[in-house]
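Asks: Can you look at this prediction? I've put the sequence above it.
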Amino acid sequence: MKRKKGFFRIFSIVLALVTMSVLTVACGDDDESSNNDWPSKIIFGAVPAEAASSLEADYETTRAILIAQIDGLEEIDFFQATEYAGIIEGIIAGRIDVGQFGGFSYVIATNNGADVDVAGVMTRDPAIEPGYKSYLVTQPDSGITSIEQLAGKTVCFVDPGSTSGFLFPSEGMLSAGLDPSETSTDITPVFAGGHDASAITVANGECDAGFAYDTMITSQLINSGDIKGVIDDVGDENVNPEDADLRIIWKSQTISGAPMAIINDLPADFIARWKEVIAENVNVPWAIENGFCEGTLEDNNCSFADEDDTWGYVPKTDAFYDGIRQVCEVTKASKCG
């Protein structure tokens, strides 16, 4: 009897150990397989601010950080559209997983059925609300000194879906009593296709005036050598005014910063992780500290987006773009939907 009791005691201990091992392995398998439905490849769509720009180069640091920080993500392929309509259609059709929008094109997308979430908003400074402005420029000696004087002129816009290149300029022109629409008889509208193209077309004399976002005028085109300088009649952003090719004569109100949007068809925990990495890791301090780019906070080679002075991204919700929806109500722009 003692021998049998000893046997059963040993058998019970062995069985318990085996059971614990099985449970441990099973739990481990669950942990390892919890991300099995996460995609290994993401299609990222955007419209470059400059015609000659490469999305792969513009977003090099962003892509590297996302692939390094998200389990199982191996590729981010870029879809480079020539206008915002291509990104909107791709998002709605499910051909694009993540899109970099302007605020207006994001609103157009959501108004037309895109099921997306704001993954983050580009900013130049995390200490202030992310935003930028639209500038109206002319040649320095054009004689045009106000937005009201655009009547009868050839005016360059960027794209009918551009926030700073059409929607907010439309609000300014309507306030001046001018029709900014594509069928306007008050002006001759030209859609240049890019912020750089709009401004350069003005500098070359092919448009009497044109709209583009702020830093395209005051830094990017100057740094690239496309223009030598700019005179600012509205504020104090003069750059090489003695050699200026452009004159700023109007500035919009501050526009909510450009959002990165991610489709809600992706797994919820993947979306949460993507947003977490965008908010916590895709920024200059973290990228430099962790070896994804080099330099200082003020002077570095980080490439997060197609704007030279992008610090990174900050978290925001869809409600951040309600101001743009209100401008849509005022302008009745056909693209607002």
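Replies: Yep, that arrived.

Asks: Please make it C-alpha for all contacts and neighbour counts, starting now.
Replies: Will do.

Asks: how close does His195 sit to Glu50?
Replies: Applying Cα to Cα, to the nearest Å, the value for His195 to Glu50 is 6 Å.

Asks: Pick out whichever of the two has more residues nearby.
Replies: Higher neighbour count among His195 and Glu50: His195, with 29 against 18, using other Cα atoms under 10 Å.

Asks: residues contacting that one?
Replies: 49-50, 158, 165, 211-213, 216 (Cα atoms under 8 Å, 6 or more residues apart in numbering).

Asks: Of those residues, which belong to helices?
Replies: Using DSSP state H, no member of the contacts of His195 sits in helices.

Asks: Sitting in strands, which of these do you find?
Replies: If you go by DSSP state E, these have 211-213 in strands.

Asks: Use this one as the comparison:
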Amino acid sequence: MKLILRGVTLLLMMATGMAWAESACKQPRVLHFATIPKKSLAQQYEEFEPLRQELQRVLGIPVRTVSVHSYQAVIEGLLSGAVDMAELGPAAYIQAKERDPGVQAVAAYSFRGGPFTPEGSYYNSLLLVKAGARIKSIRDLKGRSVALTDPGSTSGALIPMTEFKRESGVVLADYVGRRIYAGSHDRAIEAVLSGAVDAAFVSSRRADDYIGRGESKAGALRELWRSRPIHYDPFTLSSQLCPEVQTRIRQVLLTPSPARQQLLDTKGAVGMQAVSDEDYRWLEQLVSQLK
């Protein structure tokens, strides 16, 4: 009898704990969305507008975009609950996941091919120089200036500091003359084209977008080095959101609709697919190397 009573007591305690966890989750009155700065935030949020309105319709609450000007600020917003949904870079997602295992990657784009990126759901970190530059190889970068993107960027910081070093044997801090963080991929590319720096590490997708917008001709940039493929940036949900809210957001992101198609067309994307931790897990080792 005592064993039975203990079992019943344990079940009641578990049920109470589950009920408490359910009631403790967040049912937002306003859903806040933020994205890492890849280019002009105003442009990024203009592209997101059709999906913002669809989320607002499906959730039945206002959905607001939040201006956040660094990768780290987006991570902190997601972890604190000030941001409910974010588009993170792969490395930024790993950093957020390490601090809160409950954050969830739910969806990522797949894109048409471009001058630097094949069609599909992967991109690369590129080391680019101006087409007419006398820099013909990585060794020619000795003493030169190089732009990175943001300390939280996968292609613009993590990969150059880890994979690039492993493959080329070049430690940027010891080899190049000057390193700067441009703040975004667009600004890093602009720095190369203007001659402000000799080379830059950027996302191949962002380079394609820059050319696609007519900001530069495809032949104006030359590739010196390319990383292994990296899965595209995940839309990520806060661990604090209630399960039913998370489910409805997933449905909006992954179910074809006119609003989603409008977003894909604006982005030059061909689709959006479900993603999970496994798609980004290989980056954990690289992130740990920078600690």
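Replies: That came in fine, so what should we check first? Please read these numbers as outputs of a predicted model, since none were measured by experiment.

Asks: tm score of chain vs chain?
Replies: Remark: TM-score between the superposed chains equals 0.81 [TM-score structural alignment, normalised by the length of structure 2]; 258 aligned residues with a Cα RMSD of 2.3 Å.

Asks: ok, now how distant is the closest residue to Arg99 of structure 2 other than its chain neighbours from Val103 of structure 2?
Replies: Spatially, and ignoring its direct neighbours in sequence, Arg99 of structure 2 is nearest to Leu79 (7.9 Å; Cα to Cα, 6 or more residues apart in numbering). To Val103 of structure 2, Leu79 of structure 2 is 8 Å away according to Cα to Cα.

Asks: what's the answer for Val252 of structure 2, then?
Replies: Distance, Val252 of structure 2 to Val103 of structure 2, using Cα to Cα: 18 Å.

Asks: So these two - more neighbours on which side?
Replies: Val103 (23 against 18).

Asks: residue in structure 1 matching the more buried one?
Replies: In structure 1, Val103 of structure 2 lines up with Val116, judged by TM-score structural alignment.

Asks: Quick one: average offset of the longest strand seen in structure 1 versus structure 2, please.
Replies: For structure 1, the strand with the greatest residue count under DSSP E is strand 116-123. Superposed on structure 2, strand 116-123 of structure 1 shows a mean distance of 1.5 Å to its aligned residues (mean Cα distance after the TM-score superposition for structure 1).

Asks: hmm, back to that, and the residue nearest to Arg99 of structure 2, helix, strand or coil?
Replies: Look at Leu79 of structure 2: counting by DSSP: H, G, I helix; E, B strand; the rest coil, its state is helix.

Asks: which residues sit in contact with it?
Replies: With contact set as Cα under 8 Å, 6+ apart, Leu79 of structure 2 has these partners: 96, 99-100, 238.

Asks: What lines up with Pro160 of structure 1 in structure 2?
Replies: Here Pro160 of structure 1 is matched to Pro151 in structure 2, going by TM-score structural alignment.

Asks: and what of Gln149 of structure 1?
Replies: In structure 2, Gln149 of structure 1 lands on Asp140 (TM-score structural alignment).

Asks: Please give me every residue in contact with the match of Pro160 of structure 1.
Replies: 71, 157-158, 181.

Asks: could I get those residues as TSV with neighbour count, distance to Leu221 of structure 2 and secondary structure?
Replies: Below are the contacts of Pro151 of structure 2 laid out as TSV (neighbours: other Cα atoms under 10 Å; distance: Cα to Cα, whole Å; DSSP: H, G, I helix; E, B strand; the rest coil):
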residue	neighbour count	distance to Leu221 of structure 2	secondary structure
Tyr71	23	26	helix
Ala157	20	19	helix
Leu158	25	22	helix
Tyr181	17	19	strand
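
Asks: Turn those residues into CSV, columns for distance to Arg213 of structure 2.
Replies: Output for the contacts of Pro151 of structure 2, formatted as CSV (distance: Cα to Cα, whole Å):
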residue, distance to Arg213 of structure 2
Tyr71, 24
Ala157, 24
Leu158, 27
Tyr181, 23
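
Asks: tell me which of the residues you listed are still there in structure 1?
Replies: Mapping the contacts of Pro151 of structure 2 onto structure 1 (both residues aligned by TM-score structural alignment, their matches' Cα atoms under 8 Å) leaves 157-158, 181 still in contact.

Asks: what sits in contact with each of Leu79 and Val103 of structure 2?
Replies: With Cα under 8 Å, 6+ apart, Leu79 of structure 2 and Val103 have common neighbours 96, 238.

Asks: Name all residues that make contact with the one residue sitting closest to the centre of structure 2.
Replies: Closest residue to the average C-alpha location of structure 2: Gly89 at 1.7 Å, with Cα atoms, centre = their mean. Taking Cα under 8 Å, 6+ apart, we find Gly89 of structure 2 in contact with 36, 152-154, 232-234.
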